[in-house]
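J.: Okay, structure incoming, though there's no sequence with it:
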């Protein structure tokens, strides 16, 4: 998937560098490395200092990490060439779509890029945590080195939609937060039918909804959409990323065993299925994983 090269994008949609915040509870996203522990500990209301890469300190003003330059992220062409710009342009696309789907309810979350470490409302995070959404400060956080890990260690595609899927998934957690559903994941934090798994699958489904509309929703004030038409390869790229962050795939690759009772994100097949549900229907109502008797 590529952006219309002539599209105008706003680098101010993102922030970059360190930040100073307090300590609350974070919602896991991609599911790699410390994110598996993150969902178990933080979604259960635990101590962030127990999570590798996420400590409970509030951090000083400005935080300790650097961030990539984003001033040049002003066009669709830049978004096609630079992953940092791609995150910002994807965020603008998500804003346009969710503002139409949830008028009067959707408020854009923050989008913060960092390198190495940053301070958040959910604790001090390092790159080991991976992308995540912090409901305490309504912000999504990305260290884009994560996408290299996703491809190199877990076999995900390096295609643009694989990366945009992750951004759309984190925005999915923000949608859950504004709709009051994110708290349900904390009430039942692990297991194959748990609230945590249902929250992750719903966020995948919301990511699929974005893909459904992404090549149809026009740029603000323009008739052309943000993105050029989706191809079969684009969808395959997104499904590759969804497969890479399934609990069974991660457990098997890291421990050689699969234990569904410790799942927090769902299996690879489930994550692909729920993304496709959102993509094929484009309907928010189709994404109610909390009411689903069968998660697939």
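T.: All right, it came through fine. Just so it is clear, the model here is predicted, and its values are computed rather than measured. Numbering: from 1, shown residues only.

J.: C-alpha only now, for contacts and for neighbours.
T.: Fine.

J.: buried sites along stretch 99-114?
T.: By 16 or more other CA atoms under 10 Å, the buried positions in stretch 99-114 come out as 106, 108-114.

J.: will you turn these into CSV that also has distance to residue 241 and secondary structure?
T.: CSV is the format used below for the buried residues of stretch 99-114 (distance: CA to CA, whole Å; DSSP: H, G, I helix; E, B strand; the rest coil):
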residue, distance to residue 241, secondary structure
106, 26, coil
108, 24, coil
109, 23, coil
110, 23, strand
111, 20, strand
112, 21, strand
113, 20, strand
114, 21, coil
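
J.: Mind putting the residues you listed into JSON lines with distance to residue 69?
T.: Below are the buried residues of stretch 99-114 laid out as JSON lines (distance: CA to CA, whole Å):
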{"residue": "106", "distance to residue 69": "28"}
{"residue": "108", "distance to residue 69": "22"}
{"residue": "109", "distance to residue 69": "20"}
{"residue": "110", "distance to residue 69": "17"}
{"residue": "111", "distance to residue 69": "14"}
{"residue": "112", "distance to residue 69": "12"}
{"residue": "113", "distance to residue 69": "9"}
{"residue": "114", "distance to residue 69": "10"}
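
J.: okay, now the one to match up with it:
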């Protein structure tokens, strides 16, 4: 985030409906953050099982150059066979043409191989998987990229990456139907490919795949985490050649395909993307690449920003206090808790500051632990508890199935509302990605109810944040009543 130095603008935010329901104050100590399992995921039931290659999966009959018996190649070839079956079925249904198989498949290991792939050495395409239009080729790095993805995020991360690359092959087969040509900006191609991947995963989740099964809880979380991992760095421009989008942009496109179908993906164009893209360069006053320290001064700015944003709610503003993050007479959800009896948001400053440390991208890319989740992840946890207090003041239940998602939605609405000239605090490039990193944690507080119970699924949590960001606080009550 950035402190603009301004005095703030009075832009009332809250427009959520008031439920005539009496709240019962919590009286427990620190909770374990059990997941709430009510609801569905884009119309599908919430499921829990180990996602990956089915024991009954057939042996793919594909010609792959430089293939090995490694687990990565086994997953990759099954992914290619599976996504090919998806497009052989879906392409005629949606685009009135037969799907032509990709001409060439290749596996490579930058650690040991020494040859060229699509005009580049394998060393130059390390940590990559790609579609090469000139050769109608899909290739993947089995030596560095796929092992890292599988170890960090599970087998469905490999399926995600190769499903995405097949999305590019689909674009070239669609031609004018996808609006893609040599002049099309990279970001359009990438958003379409992410969307096509979402449509493919919907097909898997519905049980149509011979090769894979994916749960709508932990399995989809693996997918979204891998999209988060392969994101552009904060400050990158969406107009740059090679831009793939922020994690927020990439998960948006994936969810669009999952919730709709491939025709929606092919309709993505530059005008659509420019109306919603969050990837942008840093502005001159984005000091420290948009990372503020988490301390008493910045929490004071956050207090003023929130009070300003929710000024027309007509209820007493919760006060942010550095009192350890626990509630003596209520549920504790450290590092931040909303204490209903005192109408305070109590913070463990040390733990919150640790969470707010910048993401260590180098450690992330090498599979190591390090850094925090960024300043916005920390601020958003505080905002989530603050809006709990606003909802309590309005008589809106904050301990039911929708409370966590409504809260994440309000965090998104606040983020969009302060993204304006003159705002005391403004989001910086990459801030929404920091929120997504927090939302994908098992114990996410941004999408948790007053007792710290988060919504069960990262897909639903990110969708709620997105709903508020794009559609405002009014959507939070209509979507999560």
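T.: Yes, it's here. These numbers come from a predicted model, not from an experiment.

J.: related to what we said a few turns ago, nearest to residue 140 of structure 1 among the buried residues of stretch 99-114 of structure 1?
T.: Nearest to residue 140 of structure 1 among the buried residues of stretch 99-114 of structure 1: residue 111, at 5.0 Å, using CA to CA.

J.: Provide a list of residues in contact with that closest one.
T.: 13-15, 88, 91, 139-142 (CA atoms under 8 Å, 6 or more residues apart in numbering).

J.: 6 Å instead, please
T.: Residues near residue 111 of structure 1 by CA atoms under 6 Å, 6 or more residues apart in numbering: 14, 139-140.

J.: Which single one of the buried residues of stretch 99-114 of structure 1 is nearest to residue 135 of structure 1?
T.: Checking these one by one against residue 135 of structure 1 (CA to CA), the nearest turns out to be residue 109, at 9.3 Å.

J.: remind me, longest helix of structure 2?
T.: helix 71-95 (DSSP state H).

J.: so residue 5 of structure 1 makes contact with residue 76?
T.: Yes. Between residue 5 of structure 1 and residue 76 a contact is recorded at 4.3 Å, counting by CA atoms under 6 Å.

J.: Just want to know which of the two has more residues nearby.
T.: residue 76 (22 against 15; other CA atoms under 10 Å).

J.: Map the more buried one onto structure 2.
T.: Correspondence of residue 76 of structure 1 to structure 2, assessed by TM-score structural alignment: none assigned.

J.: ok, residue 76 of structure 1 - contacts?
T.: 3-7.

J.: for residue 265 of structure 1, same thing?
T.: Taking CA under 6 Å, 6+ apart, we find residue 265 of structure 1 in contact with 197, 200, 247.

J.: Turn those into a markdown table, columns for distance to residue 226 of structure 1 and secondary structure.
T.: Shown next, in a markdown table, are those (distance: CA to CA, whole Å; three-state DSSP):
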| residue | distance to residue 226 of structure 1 | secondary structure |
| --- | --- | --- |
| 197 | 31 | helix |
| 200 | 26 | helix |
| 247 | 32 | helix |
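
J.: Please enumerate the strands of structure 2.
T.: Ranges of strands in structure 2, per DSSP state E, are 2-3, 40-41, 44-45, 52-53, 104-108, 116-117, 120-121, 129-132, 137-141, 212-213, 319-321, 336-339, 344-347, 425-426.

J.: counterpart of the fourth one in structure 1, which residues?
T.: If I follow you right, that is strand 52-53 of structure 2. Going by TM-score structural alignment: strand 52-53 of structure 2 matches residues 2-3.

J.: can you check the second one too?
T.: Residues of structure 1 offer no counterpart to strand 40-41 of structure 2, counting by TM-score structural alignment.

J.: Can you name every helix or strand that that strand contacts?
T.: Here strand 40-41 of structure 2 touches no other helix or strand, going by 3 or more CA pairs under 6 Å, 6 or more residues apart in numbering; DSSP states H and E.

J.: ok, 10 Å please
T.: With contacts defined as 3 or more CA pairs under 10 Å, 6 or more residues apart in numbering; DSSP states H and E, strand 40-41 of structure 2 has these neighbours: helix 458-471.

J.: buried ones in the helix it packs on?
T.: Buried residues in helix 458-471 of structure 2 (16+ other CA under 10 Å): 458-470.

J.: so where in structure 1 does that helix end up aligned?
T.: By TM-score structural alignment, helix 458-471 of structure 2 lines up with nothing in structure 1.

J.: Repeat that for stretch 346-359 of structure 2.
T.: Under the criterion TM-score structural alignment, stretch 346-359 of structure 2 matches nothing in structure 1.

J.: tell me the contacts of the corresponding residue of structure 2 for residue 237 of structure 1?
T.: When structure 2 is aligned by TM-score structural alignment, the residue opposite residue 237 of structure 1 is residue 222. Neighbouring residues of residue 222 of structure 2 by CA atoms under 10 Å, 6 or more residues apart in numbering: 51, 149-150, 152-158, 160, 214-215, 228, 440, 458.
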